[in-house]
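A.B. asks: give the three-dimensional model of this entry:
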Amino acid sequence: MPTPHEEIADYLRRARAAADPRRAGLPADGRVRRVPGLRREEVALLAGVSTDYYTRLEQGRRIVPSVQVLDAIVRALDLDEAGRTHLHDLVAAVGRPRPRARTTVQRVRPGLHQLLESLHTQPAMILGRRTDVLAANRMARALFADFPRMAPRERSYARWMLLADEARDLFLDWELQARNAVEALRLDAGKTPDDPETQQLVGELSLASPEFRRWWSEHQVHQRSHGTKRLRHPVVGELAVDFETLTLPGDAEQTLYVYTAAAGSPSQQSLDLLASWAHPTSGLASGSDGPRRTTTG
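C.D. replies: Here you go, the predicted model:
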């Protein structure tokens, strides 16, 4: 695994290459740009640091920038909130003692399980560290996959997206959704770079998925706060669902995802049909545990 300093250097180099010089507000100097993005001296100028200092950061030297310098670099590179969080996480890991393997199990409060199951027509899930699916209501199991029936090590949403054949078949925009999952895992990994379970998952996906290797090497991060997923469901056909997220009070490592569709839309009608099939009180229900779907991976 790369050291924290190497991770900082890699992220800065890639962020600089992706920066748009036109948005930086720099005066034209007449020089031809042979590579995309900003030059090192331009980032240094915009951030108010010396070119030598910034260059050493990109070289992975053992220096620890202050919060003020980091925020100045964030502005210079025009990073979004996910990028800012990731860069600060990487720097916070510098010099941090290597922790022992985590032994705590992520658990969802009983009241939250009740909340999920009270949503009869809205799919809902709770994700934790490493994009692990900690809980999923009947509708989410019917719409996506029966995560609770999977072996614990297989319940990572990112792992399912990359390795399960059914995920590729289910999502009309699989490449976009899978890439977002990888970038969300990248963001999470920056918070605990020495977590052995994260390292194991990254190693497994690197060996099994060429897409994961490519996207992980690009070192992009993504905060999934809201969005839309387009699906071709084997029971109800094509539909689009919007999702919103809520970080749960009392446990910042758990995030609630709720999926809805516009009232009166064909997608809402599809969700209603799926609910009639999945809900145990419906004559169309497939069983007390809802629809069961096989997974591969």
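A.B. asks: all contacts plus neighbour counts: C-alpha atoms, from now on.
C.D. replies: Will do.
A.B. asks: what comes up buried for the host helix or strand of residue 90?
C.D. replies: Element membership of residue 90, judged by DSSP states H and E, is helix 81-92. For helix 81-92, the neighbour count (16 or more other C-alpha atoms under 10 Å) marks 82-92 as buried.
A.B. asks: element containing the residue nearest the centre of the chain, please.
C.D. replies: Most central in the chain under C-alpha atoms, centre = their mean is residue 184, positioned 1.5 Å from the mean C-alpha point. If you go by DSSP H and E, residue 184 is part of helix 174-191.
A.B. asks: what is that helix packed up against?
C.D. replies: Where contact means 3 or more C-alpha pairs under 8 Å, 6 or more residues apart in numbering; DSSP states H and E, helix 174-191 is packed against helix 81-92, helix 157-163, helix 210-217.
A.B. asks: tell me the angle it makes with helix 210-217.
C.D. replies: Interaxial angle of helix 174-191 relative to helix 210-217 (axes from the mean of the first three to the mean of the last three C-alpha atoms, to 10 degrees): 50 degrees.
A.B. asks: another one to check against the first:
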Amino acid sequence: MTAADELGAFLRARRARIQPTDVGLPSGSGLRRTPGLRREELAALAGISIEYCIRLEQGKESNPSGPVLDALARALRLDQEERAHLYGLANQAARRAPGVPASQHAVRPGTRQLMETVRPCPAYVLNRTNDILAANPEGIALLAGIAEWPPERRNTIRYTFLHPTARTLYPDWRKAAADSLAQLRLVQATDANAADLAALVEELDAHSEEFACMWNRYDVGRRRSGRKTFRHPQAGTFTLTSESLHLDDRSQRLTVFQADPGSLDQDALKVLSAVTSLTDLP
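C.D. replies: Model prediction:
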């Protein structure tokens, strides 16, 4: 799929989520064959021709102007991240935006030392498509069962969708899955034709019906710090706060999970750490 096709698919997906009444239009009495706004309604709201709207959605127009993008963003009620995603896709379609440098797989010794220093807090380094480039023992143990996979297949999004243990590790699995894809969509906006991204999407699309459904919703969002609950098969149920820090050229990010001091969650981390001493984690 070209960047222009991705831009069109994003516009169609967002149009389908807007009801006429959301933007002050009458719902009408006729039966709508598809959910959301009709193309002519979006065109009218954005002040563009229906023919131009069709060309955009069909991937036949790859150079929309800034004012057109602004008008579409307003009509579709895009939030800040969705608006940035729209512009990123448009830049890719017009070949105006520089690509993101290829992910660097070498993790600096200082970063590895830092992950050892924060133990027993789980920590790992991810690249832009969420491959695990390095981790401390607790970071691997936190994703129960991922150690069964060879290091080159350890990817947090692949784990979420394809590893059976992930379904029980995350009490709110659907939210965890949706959040991971929202972040991956942002990567796509910067380099829609990247081979590593295409390969991951192709694999997940082939093996997970839920992935295909969620991916086609075109949700976008940047991964932020926050609290996450785990139902770990060995350490029990606990809630941790995650902090993500971009490293060097931003092609890598370090994620560290922490528990509130003196809490039962902190005790669970000690159990998780004990598990790593009894298990061979390559």
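A.B. asks: and the next element down the chain from the helix holding residue 184 of structure 1?
C.D. replies: Of the helices and strands lying after helix 174-191 of structure 1 in sequence (DSSP H and E), the nearest is helix 196-208.
A.B. asks: how far off centre is the helix holding residue 184 of structure 1?
C.D. replies: With C-alpha atoms, centre = their mean, to the nearest Å as the basis, helix 174-191 of structure 1 stands 4 Å off its chain's centre.
A.B. asks: still on that earlier bit, the residue nearest to the centre of structure 1 and residue 8 of structure 1, how far apart?
C.D. replies: Taking C-alpha to C-alpha, to the nearest Å as the measure, residue 184 of structure 1 falls 17 Å from residue 8 of structure 1.
A.B. asks: with residue 113 of structure 1 instead?
C.D. replies: Going from residue 113 of structure 1 to residue 8 of structure 1 by C-alpha to C-alpha gives 38 Å.
A.B. asks: which of these two has more residues huddled nearby?
C.D. replies: residue 8 (25 against 16; other C-alpha atoms under 10 Å).
A.B. asks: is it correct that that one falls within a helix?
C.D. replies: Yes: assessed by DSSP: H, G, I helix; E, B strand; the rest coil, residue 8 of structure 1 belongs to a helix.
A.B. asks: contacts only, for it.
C.D. replies: Shown in contact with residue 8 of structure 1 (C-alpha atoms under 8 Å, 6 or more residues apart in numbering): 57-58, 60, 87, 90-91.
A.B. asks: quick one on the thing from earlier: can you say which of the helices and strands packed on helix 174-191 of structure 1 is nearest to residue 24 of structure 1?
C.D. replies: Residue 24 of structure 1 lies closest to helix 81-92 among those, at 16.8 Å (C-alpha to C-alpha).
A.B. asks: ok, residues contacting that closest one?
C.D. replies: Outside helix 81-92 of structure 1, the residues that touch it by C-alpha under 8 Å, 6+ apart are 4-5, 7-8, 11, 64-65, 67, 70-71, 74, 187, 190-191, 221-223.
A.B. asks: pull out the buried members of those.
C.D. replies: Buried positions within these, assessed by neighbour count (16+ other C-alpha under 10 Å), are 4-5, 7-8, 11, 65, 70-71, 74, 187, 190-191, 221-223.
A.B. asks: quick revisit: now the helix holding residue 184 of structure 1 on structure 2. Mean distance?
C.D. replies: Its aligned residues in structure 2 lie a mean 2.4 Å from helix 174-191 of structure 1 after superposition (mean C-alpha distance after the TM-score superposition for structure 1).
A.B. asks: how much does that helix deviate in direction from helix 81-92?
C.D. replies: Going by the same axes, to 10 degrees, helix 174-191 of structure 1 makes 30 degrees with helix 81-92.
A.B. asks: how about residue 11 of structure 1, nearest residue that isn't a chain neighbour?
C.D. replies: Excluding its sequence neighbours, the residue lying closest to residue 11 of structure 1 (C-alpha to C-alpha, 6 or more residues apart in numbering) is residue 219, at 6.1 Å.
A.B. asks: so where does the one you found fall, helix or strand?
C.D. replies: Residue 219 of structure 1 belongs to no helix or strand when assigned by DSSP H and E.
A.B. asks: mean shift between the helix or strand encompassing residue 167 of structure 1 and structure 2?
C.D. replies: Here residue 167 of structure 1 sits within helix 165-170, counting by DSSP H and E. Compared with structure 2 after fitting, helix 165-170 of structure 1 has a mean deviation of 2.3 Å; criterion: mean C-alpha distance after the TM-score superposition for structure 1.
A.B. asks: helices and strands around that helix, which ones?
C.D. replies: Right, helix 165-170 of structure 1 is packed against helix 157-163, strand 226-233 by 3+ C-alpha pairs under 8 Å, 6+ apart.
A.B. asks: how about those, which one is nearest residue 130 of structure 1?
C.D. replies: helix 157-163 (7.9 Å).
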